[in-house]
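K.L.:
sequence unknown, structure follows:
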């Protein structure tokens, strides 16, 4: 889990009206260009950024707020001078207002309306977040704290099944017995992979990840309706 991330885009501009002289690129006239940034979220809630440049304009606009670090160098190609520009964007969007901040980790929200694993995953994405992926003992403590703060959820049942777990963002739906996170990382490389006794049980219909009140992992049917925690990463 990272608190900030960078998206790097390399843009090459060939600016007209330039000449090569005395080992330098010199302008024969002024040239303006526009730089615009657009972004969208993928299915894990992460942002994909696109940087676009256009010649002949005089304005600069982008959404959401982005810090642009622009580096450029001039190149000579048989007497023609071009400018290569590298644009690094650092995006730090604001979390939803009802998410709680945990210093040094991120932003979290526990949903107490039980859903199936896939529905819980989709609900987190709708909020610009993702189903929690536990990457450390410190983050496991966040989950444990939610169970302590909301003890009534452990007493709820549905069709005779107790709601003792919270959905977690890992599964083995692609290859039986090979558990990966929602980001495609092997679970045993995610920083936290503590299973409860006799788990996983490797049943073919137990393909989604859960954590109990002690933050020990279980595998179970994706159709189980349980509580869940969404994680927002700026």
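P.N.:
Received it, and whenever you're ready, just let me know what you need. Being a predicted model, the structure only gives us computed values, none of them experimental. Residues are numbered from 1 along each chain as shown.

K.L.:
contacts, neighbours, all on C-alpha from now
P.N.:
Fine.

K.L.:
can you tell me the helix or strand for residue 134?
P.N.:
Under the criterion DSSP states H and E, no helix or strand holds residue 134.

K.L.:
pull the number of nearby residues for it.
P.N.:
Residues contacting residue 134 under the criterion other Cα atoms under 10 Å number 25.

K.L.:
show me what contacts it?
P.N.:
Shown in contact with residue 134 (Cα atoms under 8 Å, 6 or more residues apart in numbering): 140, 168, 190-192.

K.L.:
swap the cut-off to 10 Å and go again
P.N.:
Residues in contact with residue 134 (Cα atoms under 10 Å, 6 or more residues apart in numbering) are 1, 140-143, 168-170, 181, 187, 190-193, 211, 215, 231.

K.L.:
are any of these buried, and which?
P.N.:
Buried members of the contacts of residue 134, counted by 16 or more other Cα atoms under 10 Å: 1, 140, 142-143, 168-170, 181, 187, 190, 192-193, 211, 215, 231.

K.L.:
surely residue 148 is within a helix?
P.N.:
Yes: the assignment for residue 148 by DSSP: H, G, I helix; E, B strand; the rest coil puts it in a helix.

K.L.:
so how far is residue 214 from it?
P.N.:
Going from residue 148 to residue 214 by Cα to Cα, to the nearest Å gives 10 Å.

K.L.:
included below, for side-by-side comparison, is a second structure:
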């Protein structure tokens, strides 16, 4: 049995891969954004059936080390689920993805991963 949805939102899990920028553009076509994870309940809901790494709506491409959510949510006040040692400060890794264990990694934005879009209802 699946977990109840933790908030009023709709999620789209892609079966295709894309770069981070392509993923965000795709979500925008759905009137959505790459997912913004606001709680441990939401993270659990999202990764319960994940079998692949998926892009999330988090990046530090404007300024190294200053992470931003695509919807403007304040990064400093939100929960974080970085894997130990992540983000590792590699200047070529400016976009975040969530792995099947629910932990976040920074990746080169040109990497190709599946994606999760989130749309408010």
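P.N.:
Alright, I've got the coordinates. It should be emphasised that the depicted structure is a prediction, and the values quoted were computed from it without experimental measurement.

K.L.:
TM-score for these two?
P.N.:
Scored against TM-score structural alignment, normalised by the length of the second structure, the superposed chains reach a TM-score of 0.89; 118 aligned residues with a Cα RMSD of 1.6 Å.

K.L.:
what comes up buried for the helix or strand hosting residue 82 of the first structure?
P.N.:
Applying DSSP H and E as the criterion places residue 82 of the first structure in strand 80-91. The neighbour-count check on strand 80-91 of the first structure (16+ other Cα under 10 Å) flags 81-83, 85-91 as buried.

K.L.:
from those, which two are the most distant?
P.N.:
The span of those, defined through Cα to Cα, is set by 81 and 91 at 32.3 Å.

K.L.:
show me the helices in the first structure, by range?
P.N.:
For the first structure, the helices defined by DSSP state H cover 117-126, 137-149.

K.L.:
gap between the longest one and the chain center?
P.N.:
Here helix 137-149 of the first structure shows a centroid-to-chain-centroid distance of 21 Å under the convention Cα atoms, centre = their mean, to the nearest Å.

K.L.:
same question, the shortest one
P.N.:
Centroid displacement of helix 117-126 of the first structure relative to its chain, using Cα atoms, centre = their mean, is 14 Å.

K.L.:
just to revisit the earlier point, in the second structure, what range does the strand holding residue 82 of the first structure match?
P.N.:
Counting by TM-score structural alignment, strand 80-91 of the first structure pairs with no residue of the second structure.

K.L.:
and that strand, what does it pack onto?
P.N.:
On a contact count with 3 or more Cα pairs under 10 Å, 6 or more residues apart in numbering; DSSP states H and E, strand 80-91 of the first structure meets strand 5-13, strand 18-21, strand 24-27, strand 33-41, strand 47-55, strand 67-77.

K.L.:
give me the buried positions along the third one.
P.N.:
Spelled out, it's strand 24-27 of the first structure. For strand 24-27 of the first structure, a neighbour-count test (16+ other Cα under 10 Å) marks residue 25 as buried.

K.L.:
could you tell me where it falls in the second structure?
P.N.:
With TM-score structural alignment applied, strand 24-27 of the first structure matches no range in the second structure.

K.L.:
got it, and the first one?
P.N.:
With the alignment judged by TM-score structural alignment, no segment of the second structure is matched to strand 5-13 of the first structure.

K.L.:
re earlier: out of the buried residues of strand 80-91 of the first structure, which comes closest to residue 158 of the first structure?
P.N.:
Closest approach to residue 158 of the first structure among the buried residues of strand 80-91 of the first structure (Cα to Cα): residue 91, at 41.9 Å.
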